[in-house]
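Enquirer: For reference, the sequence and a predicted model appear below.
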Amino acid sequence: MRWKVETKKSYLHPDDLLFPDYKVIISVANISKVKNHEMLINAFNKVKYKKVKLLIVGDARDNIDNLLNAISLSNKSRDIIYFGPSNDVFPLLSIADIFCLTSIHEGLPISMLEAMSIGLVPVSTNVGGIPELLDGKCGLLTEINDIESYANQLDLLLSNDDLYEKYSKNAKDKIKEQYNLDDYCRCISSIFFGIAKKEGYKMKILFLVNCSGFFYSHFLKLALSVKEKGAEVCIAAGNNNKKHELESLGFKVVLLPLSRCGKNIIKEIKALYSINKEIMNFKPDIIHAFTIKPVLYGSFISKVNPFIKGDVISSITGLGSLSLPKNSRDKFIWGLVKKFYKISLSAPRSKIIFENGDDMKFFIDNSISNECNSFVVNGAGVDLDVFNISYEKYNIITIILVSRLLKDKGISEYIEAGKILKDEGVNVRLLLVGDIDKNNPSTMNEKDIKEAHDKGYINWIGFQNDISQYNKLSHIACLPSYREGRPKSLIEAAACGLPIITTDVPGCRQMVDDGLNGIIVPVRNAVKLADAIKTLSSSPEMMETMGNYSRSISEKIYGHNSIRDQFYNIYGIK
């Protein structure tokens, strides 16, 4: 089956719309007198081409009785299908050949643009902006209620494949060149910024985050770029770790009483009040929130406070430990969080950014977001000049894992793999870079880490500022995580030309073309992890080939400029 549609509100089952050996004419428009469906049915009655179906899609308004009566009286009633309304017309358009419009008057119908974008050829009445759209090259025109001419135009397209293909190509090209949605958005934003500049208006962007250190390490380049565009930027964070550094770069920094792991209801209400107060004081045009609490609280406040007018952009940088419930209590809490997500992210001005398609699909499938307001951006990006390939390496084959020391990052499996390799006498070193995160419920026990280090299973060097130095000296990057957004540590490692070993979970699997730039292993499986390390570390040629492939991927999709442009499209900034 080529496609699938939602049938809850449909008059037919989708299987009824598979027409082998038939061509399909489609009309997508509300059922009203203005749309003049009677003309279409009367013209279809006169079409001479034998194997053709007419599919009518649209919501019944003031003319449904006339439509159904016209269908029942048609001499081709068996070939006319009234599908009813549909929230997803693309699958229906994809089975059609000709798009029909018989309106008495029109502006510029979106349904026709959508049909042309996939190569359908329109036949339309000569109304509104349609003659300019079709331009004699992308479709055919007739006068209103000229039934004979309309039928002849349909027959011409149905029987002349060469003419149809010519118009179809022209239609697709015209939409791509003149009606591209991204170009339209950039045009509108350009007009907006032009007006704003003339009036001396300075766009305001509020970044809402748990931790100023996280923002500084991941999204500083984004903040600097919008500031260079002339925007006034405020960073509201739950701590002051990077306050001095951010202020020295010209950003306004506000401290919020926001804790990542806080569960005291009074303190959480205080956090909500403080976020609301800051939004009202700063009056941002765009609120961009990162991680669970800022996303939930910022979106919720923006939804319930009618005085907040800015767009709300929520970055889901992974679903976190809560999405991996270990008991009934965790499942209950995760269920509540999903409901809160659904409430908070349902505001009309809300846009949700994900770092991988799996997380986006999860939100859409659970009706938390929808396809129209959901976007994928490939992480936070990387400085390709700082993180680059070096041929100076440690003397011993070194595998590097850079992460907070959490169970959910697969640290236990990494240690166990180190034990397996040591017991088998494999001459490699498992470098572990990162610190204990005591505020996270998934944190590792420092005693266990030190014990593994002392036994030689791993080489733990704690938190380090210059990660690029350690990546460049290492041979293989590893992250056996249980779930990620788009792991920054692997993005940076790929930019340094390292092959990657990671798990088959959301966020991690997107980092590896299995067998090309690394190896994907099952999650929570130390034996398979150790096997992958042995396989890769024993082949210098494989490491080099995969490492070069990693670098090429980074240059294509993970550079800061590429990531910045993806955010700009969502912001509406040219």
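Expert: Perfect, thanks for sending it. Numbering: from 1, shown residues only.
Enquirer: C-alpha only now, for contacts and for neighbours.
Expert: OK.
Enquirer: residue contacts, the residue most central in space within the chain?
Expert: In the chain, the centroid-proximal residue (CA atoms, centre = their mean) is Val376; its distance is 2.1 Å. Counting by CA atoms under 8 Å, 6 or more residues apart in numbering, Val376 makes contact with 353-357, 360.
Enquirer: how about a cut-off of 10 Å?
Expert: 315-316, 352-360, 566-567 (CA atoms under 10 Å, 6 or more residues apart in numbering).
Enquirer: Which members of these are positioned in helices?
Expert: Assigned to helices by DSSP state H, the following of the contacts of Val376 qualify: 357-360, 566-567.
Enquirer: Relative to Asn445, which of these is nearest.
Expert: Asp359 (28.9 Å; CA to CA).
Enquirer: Contacts only, for that closest one.
Expert: 316-319, 353, 365, 376, 483-485, 506-507.
Enquirer: Turn these into JSON lines, columns for secondary structure and distance to Ile301.
Expert: JSON lines is the format used below for those (DSSP: H, G, I helix; E, B strand; the rest coil; distance: CA to CA, whole Å):
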{"residue": "Ile316", "secondary structure": "strand", "distance to Ile301": "17"}
{"residue": "Thr317", "secondary structure": "coil", "distance to Ile301": "20"}
{"residue": "Gly318", "secondary structure": "coil", "distance to Ile301": "22"}
{"residue": "Leu319", "secondary structure": "coil", "distance to Ile301": "21"}
{"residue": "Ile353", "secondary structure": "strand", "distance to Ile301": "18"}
{"residue": "Asp365", "secondary structure": "helix", "distance to Ile301": "25"}
{"residue": "Val376", "secondary structure": "strand", "distance to Ile301": "24"}
{"residue": "Arg483", "secondary structure": "coil", "distance to Ile301": "28"}
{"residue": "Glu484", "secondary structure": "coil", "distance to Ile301": "27"}
{"residue": "Gly485", "secondary structure": "coil", "distance to Ile301": "25"}
{"residue": "Pro506", "secondary structure": "coil", "distance to Ile301": "29"}
{"residue": "Gly507", "secondary structure": "coil", "distance to Ile301": "29"}
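Enquirer: Below is an additional structure, to be compared with the one above:
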Amino acid sequence: MPTSDSRPATVVLVSNSSFFLYNFHRGVIDGLRDTGYRVVCLAPTDAHSARLVDELKVEHRPLGMEGKGTSLVGEGKSLMALLMTLLKLRPRYVLNFTIKANIYSGLACRLLNIPYTNNVSGLGTAFLHDSWLFRRVRALYGIANRGARCVFFENRDDQALFLRMGLQKSTPSVVLPGAGIDPERFAFTEQPQSPPLTFVMVARLIADKGVREYVAAAERLHERYPQARFWLIGPSGISNRTAISDEEIAQWRARGVLHYLGEQRDVRPFLAESNILVLPSYREGMPRTVLEAASMGRPAIVSDVPGCRSSVLPGATGWLCEAGSIDSLEQHMQACLEMPREALEAAGLASRERIEREFDQAIVVRAYLGCMQHTLAPEIGRGRGAMSPA
């Protein structure tokens, strides 16, 4: 993307983890890079930072940001480091993802007069629980959102809540189909035809994802359906106030029902070997794991909460259970165990068709480039592969 001095315009993506940008927003990264921008990912260094550089061919700059950090001194240092990095990079536009990045980078961009957007990919602990600290966090969120060119939401429940709480005022907002899915990368596969029936949950190991409810339901069902398999995939040791300890995970594994497979670089082989995805989360933006599984032809059991309920069509592509209820989750999982395979296959086909119709990542890329067009219209018009707004 040329600028007046023939150098490509810099677009910065800010997040609380490189893992998040690589796994959830590689479509946006590819779209920006292919349009001609210099793309810089600003996020804490983790195992996925090198993959942003080596595989997606963009830059990575380390960001000191701890997900559960609350120290005023530590958080002040994070904000100052972010300010100095943005001053050095002098980006033409900034795309923020995850709560802390939305707040800190949003405030920094307002101070530096850099145009930016915030992506509300979920409300997280600051909205699930209430305290003096979380009320202050929500107030800062409102200040950051009100300076954005646009706020992207992943479900209408979150958009309505922000409007009701005054957390965006007159800032335009758009509801996206999550981060979108590449239907070719997550290609459709037939349901496994031979037993055992396999449930899989793919999530960070934090309580707010409903991991404990899944484990408890699996252990109950194992007594009556010993042939069924229950898999759990996702990183432990998460920087989150509701993170599940390694000791508790070890206890689950010792009881021999749950198969904890850790964090997987590629979940597709495991989705292909499973029958049903489970995500009894307390609240989501638009759960990526449900969309990945749906693209591969797997129905899902999810909790009846904002974000999750938008990820399935109840009775067609999945089922809704009561949030926080082991009994409700167990009943739905048992119904799947007793369901004819033809019914599971039909739900899987319907899931794939919905992904192709409503959740293709090209929709998301068009939305981001369309929002940026108001600020960078001359460059976008000259860029390669430019897309119109969604």
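Expert: Cool, got the structure. These figures come from a predicted structure and were not determined experimentally.
Enquirer: related to what we said a few turns ago, of all the contacts of Val376 of the first structure, which two lie farthest apart?
Expert: Across the contacts of Val376 of the first structure, the two lying at the largest distance from each other (CA to CA) are Asp358 and Phe567, at 19.3 Å.
Enquirer: which residue lines up with the residue nearest to the centre of the first structure in the second structure?
Expert: With TM-score structural alignment as the criterion, Val376 of the first structure lines up with Val175 in the second structure.
Enquirer: what about the closest residue to its match other than its chain neighbours, neighbour count?
Expert: Sequence neighbours aside, Phe153 is the residue nearest to Val175 of the second structure in space, at 4.7 Å (criterion: CA to CA, 6 or more residues apart in numbering). Around Phe153 of the second structure there are 25 other residues, counting by other CA atoms under 10 Å.
Enquirer: Could I get the contacting residues of the counterpart of Phe153 of the second structure in the first structure?
Expert: Aligning on TM-score structural alignment places Phe153 of the second structure opposite Phe354 in the first structure. By CA under 10 Å, 6+ apart, the contact set of Phe354 of the first structure is 314-319, 360-361, 363, 374-379, 485-486, 507.
Enquirer: With Ser538 of the first structure instead?
Expert: 397, 426-428, 532.
Enquirer: same check, this time on Ala231 of the first structure
Expert: Ala231 of the first structure makes contacts with 201-205, 223-225, 285, as judged by CA under 10 Å, 6+ apart.
Enquirer: go on, Leu133 of the second structure?
Expert: 70, 126.
Enquirer: Show me what it lines up with in the first structure.
Expert: The pairwise alignment with the first structure assigns Leu133 of the second structure to Ile333, based on TM-score structural alignment.
Enquirer: gap between the helix or strand hosting its match and the chain center?
Expert: Using DSSP states H and E, Ile333 of the first structure maps to helix 328-344. Its chain's C-alpha centre lies 22 Å from the corresponding centre of helix 328-344 of the first structure when counted by CA atoms, centre = their mean, to the nearest Å.
Enquirer: Stretch 240-257 of the second structure now?
Expert: 23 Å.
Enquirer: List the buried residues in it.
Expert: Neighbour-count burial for stretch 240-257 of the second structure, counted by 16 or more other CA atoms under 10 Å, picks out 240, 243-244, 249, 252, 257.
Enquirer: Likewise for stretch 297-315 of the first structure?
Expert: Those would be 297-303, 308-315, for stretch 297-315 of the first structure by 16+ other CA under 10 Å.
Enquirer: picking up where we left off before, now, among the contacts of Ser538 of the first structure, which is nearest to Arg186 of the first structure?
Expert: Nearest to Arg186 of the first structure among the contacts of Ser538 of the first structure, with distances taken as CA to CA, is Ala532, at 45.7 Å.
Enquirer: What's the match for that closest one in the second structure?
Expert: Under TM-score structural alignment, Ala532 of the first structure pairs with His332 in the second structure.
Enquirer: Please work out how many residues are found near its match.
Expert: 17.
Enquirer: Trp319 is in contact with that one, correct?
Expert: Yes: the pair His332 of the second structure / Trp319 is scored as a contact, 7.3 Å apart, by CA atoms under 10 Å.
Enquirer: okay, and the common contacts of those two?
Expert: The contact lists of His332 of the second structure and Trp319 share 301-302, where a contact means CA under 10 Å, 6+ apart.
Enquirer: corresponding residue for Thr317 of the second structure in the first structure?
Expert: Match for Thr317 of the second structure (TM-score structural alignment): Asn517.
Enquirer: Please list all residues in contact with that match.
Expert: Counting by CA under 10 Å, 6+ apart, Asn517 of the first structure touches 494, 497-501, 511, 542-553.
Enquirer: Kindly report the same for Ala217 of the second structure.
Expert: 230, 325-334.
Enquirer: Leu349 of the second structure matches what in the first structure?
Expert: Match for Leu349 of the second structure (TM-score structural alignment): Asn548.
Enquirer: Can you classify its match as helix, strand or coil?
Expert: Judged by DSSP: H, G, I helix; E, B strand; the rest coil, the three-state class of Asn548 of the first structure is helix.
Enquirer: Apart from its chain neighbours, what residue comes closest to it?
Expert: Gly497 (5.4 Å).
Enquirer: Now do the same contact list for the aligned partner of that neighbour in the second structure.
Expert: With TM-score structural alignment as the criterion, Gly497 of the first structure lines up with Gly297 in the second structure. Taking CA under 10 Å, 6+ apart, we find Gly297 of the second structure in contact with 186-191, 271-272, 275-276, 291, 317, 344-353, 355.
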